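[1] Quick one: sequence and predicted model below, then my questions.
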Amino acid sequence: MGSHITHRAAVLGSPIEHSKSPVLHNAGYKALGLDHWEYERFECTGDMLPGLVSGADENFHGFSVTMPSKFAALNFADEVTPRARAIGSANTLLRTTHGWRADNTDVDGIRGALGELLNGTSLSGKHAVVIGSGGTARPAIWALIEAGVSHITVLNRSDRTSELQSLFDETPTLLSYAPLDSTPTDADVVVSTVPSAGIAGLEASLAIAPVLDVIYDPWPTPLVEAARAAGLKAVGGHVMLAYQSYGQFEQFTGMEAPRDAMRQALEESLGISEAV
């Protein structure tokens, strides 16, 4: 791209070589003719993040942040959005006149994927099952609460709901726990935030409602296959990945994300070609 690059952004994490963020953002730049923009990737652990970001030259407008650096990004930032603070991690750092602002657009990712999964059907007053209680469970819960669900059951090997309770404190949404191998009897949506190996053999008992599986490689996942075999709709983590990138793109560039071009580039790079 040469010396005419004047605007930069990048993704930080470790390992980083498989990140699809450069595919998404660079496709967006290309679609809008932003040939003076470039998006890169940097190997970055949590310990490395403060030095790397504070040492970045002024051409860098923002950073996408993946594991294991999302907690460091939150702690490093000069300013934190309410949702990033509540979730306890950040996947976005934006340069501002005051320093760096942390946000969590994983919420947008979950919201967008749920919108496609449910075809716009409201979740208000509904029951959601969330599998897992780790890093991705928190933005999933935040998005579900925002969508108005009345009850979230968290399925996990151990009861870690005490760590999640603060997300529910200011809301009317109920939180309950069930063991991973229990079969939920009713749900309007199932969101799995765990690796496929973590629920191996349990897929049929978990696929009781439309499924959002945050995993997308390899695709389709066993849980998605189980849902589709049961005649239920399912979407994968690549849909979430696309939607979380749009907000980052808009924060970094100040321009509306060309969603179709970004989504198409992502699906081509993953070898996924399915109508949504």
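    That came in fine, so what should we check first? Note that the structure is predicted; figures quoted are calculated from it, not measured.
[2] From here on, just use CA atoms for contacts and neighbour counts.
    Will do.
[3] Give the helix, strand or coil label for residue 190.
    strand (DSSP: H, G, I helix; E, B strand; the rest coil).
[4] List the contacts of it.
    Listed by Cα atoms under 8 Å, 6 or more residues apart in numbering, the contact partners of residue 190 are 128-131, 206-212.
[5] Throw those into a markdown table and include neighbour count and distance to residue 28, thanks.
    Rendered in a markdown table, the data for those read as follows (neighbours: other Cα atoms under 10 Å; distance: Cα to Cα, whole Å):
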| residue | neighbour count | distance to residue 28 |
| --- | --- | --- |
| 128 | 24 | 33 |
| 129 | 27 | 34 |
| 130 | 23 | 32 |
| 131 | 24 | 32 |
| 206 | 26 | 36 |
| 207 | 27 | 34 |
| 208 | 22 | 36 |
| 209 | 20 | 34 |
| 210 | 23 | 30 |
| 211 | 27 | 28 |
| 212 | 28 | 25 |
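[6] take the one below as the second:
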Amino acid sequence: MQPTVRRAAVLGSPIEHSLSPVLHRTAYRELGLLDWTYDRFEIDEATLAGFVADLGPEWAGLSLTMPLKRAIIPLLDGISDTAASVEAVNTVVLTPDGRRLGDNTDIPGIVAALHERGVEKVPAAAVLGAGATASSALAALSRVCTGEVTAYVRSRERADEMRQWGERLGVDVRTADWSRAAEALGAPLVIATTPAGATDALAREVPAGAGTLFDVLYDPWPTALAAAWTERGGTLLGGLDLLVHQAVLQVEQMTGRAPGPLAAMRAAGEEALRDRP
């Protein structure tokens, strides 16, 4: 007999400030899943295997954040083509027959967030940064960008990595040095994947009539670049847009209920961020 209580959680390190519990618990309430729980666990690469091995039949799914998106893969029975394309899993669904299946909802989450704002196709795009999120950005751009993507990076090694990801994902990637990053701001779509503060100096360079900026940060928000983008009349998406859209997809996969309650989850996320000191 299937357990009455169904469990899910987000794992990572550090995990203290994760908004995932707020989003998923809101979804459960909206969907009437009163016997579902969602927690957070401080788990690193050294403790991941033991945690996964101890999961019982009450577990329905896991959300993975850094540094576990790649470390989880050897512990799974299979991963989706989307996750394989970037070698990163942020979602694990535990099936009734005991399998552990991995997926990546960041990529379709980026696409869904762009579609929500009316961005279906663009002729060109720019990516600021070359970290872990940049590969997911390129994978998303393979679905929305019909032309060249320029990645602005700080080192030759990062440039090589981005070109390799582009080849793997079928994206025409050109690289440019970070010193020329202001050029990116004229692209129809700019995805900023950099840490807090990295793009602050670009805020004064935002052109009038700016296109669309997707800045993946959500705390602190807005970034200096995001605020300047809005002032210049551009379309702006933030990290909360990505977080909510990928969480909706996770909820749908883990619970089997669709559509997920996007509006309620976004409102809960916005309230949680406002309440932070």
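    Received, thanks. Small disclaimer: the values here were computed from a predicted structure and weren't measured.
[7] hmm, back to that, wait, which of the contacts of residue 190 of structure 1 is closest to residue 30 of structure 1?
    The closest of the contacts of residue 190 of structure 1 to residue 30 of structure 1 turns out to be residue 212 (Cα to Cα; 29.6 Å).
[8] residue in structure 2 matching that closest one?
    When structure 2 is aligned by TM-score structural alignment, residue 212 of structure 1 is paired with residue 214.
[9] ok, now how distant is that match from residue 76 of structure 2?
    31 Å (Cα to Cα, to the nearest Å).
[10] for residue 269 of structure 2, same thing?
    From residue 269 of structure 2 over to residue 76 of structure 2 the distance is 30 Å, taken as Cα to Cα.
[11] In structure 1, what residue corresponds to residue 248 of structure 2?
    With TM-score structural alignment defining the correspondence, residue 248 of structure 2 maps onto residue 246 in structure 1.
[12] Run through the residues that contact its match.
    Contacts were defined as Cα under 8 Å, 6+ apart; by that measure residue 246 of structure 1 touches 257, 259.
[13] Which helix or strand contains residue 8 of structure 2?
    Assigning secondary structure by DSSP states H and E places residue 8 of structure 2 in strand 6-12.
[14] against structure 1, where does that strand fall?
    Following TM-score structural alignment, the aligned partner range for strand 6-12 of structure 2 in structure 1 is 7-13.
[15] Checking my notes, residue 41 of structure 2 in a helix, right?
    No: when classified by three-state DSSP, residue 41 of structure 2 is found to be strand rather than part of a helix.
[16] how many neighbours does it have?
    14 (other Cα atoms under 10 Å).
[17] so how far is residue 65 of structure 2 from it?
    Here the distance between residue 41 of structure 2 and residue 65 of structure 2 works out to 11 Å (Cα to Cα).
[18] cool, residue 180 of structure 2 as well?
    In this view, residue 180 of structure 2 and residue 65 of structure 2 are 31 Å apart by Cα to Cα.
[19] Equivalent analysis for residue 135 of structure 2, please.
    Here the distance between residue 135 of structure 2 and residue 65 of structure 2 works out to 15 Å (Cα to Cα).
[20] Neighbour count: the two, which is higher?
    The residue with the greater number of neighbours, taking residue 135 of structure 2 and residue 65 and applying other Cα under 10 Å, is residue 135; the counts read 25 against 21.
[21] Helix, strand or coil: sort out the more buried one for me.
    In the three-state summary, residue 135 of structure 2 is assigned as helix, counting by three-state DSSP.
[22] any idea what it aligns with in structure 1?
    Matched to structure 1 by TM-score structural alignment, residue 135 of structure 2 sits across from residue 138.
[23] Strands of structure 2, start to end?
    Ranges of strands in structure 2, per DSSP state E, are 6-12, 36-42, 59-64, 78-79, 91-94, 100-103, 125-128, 149-153, 173-177, 189-192, 212-215, 235-237.
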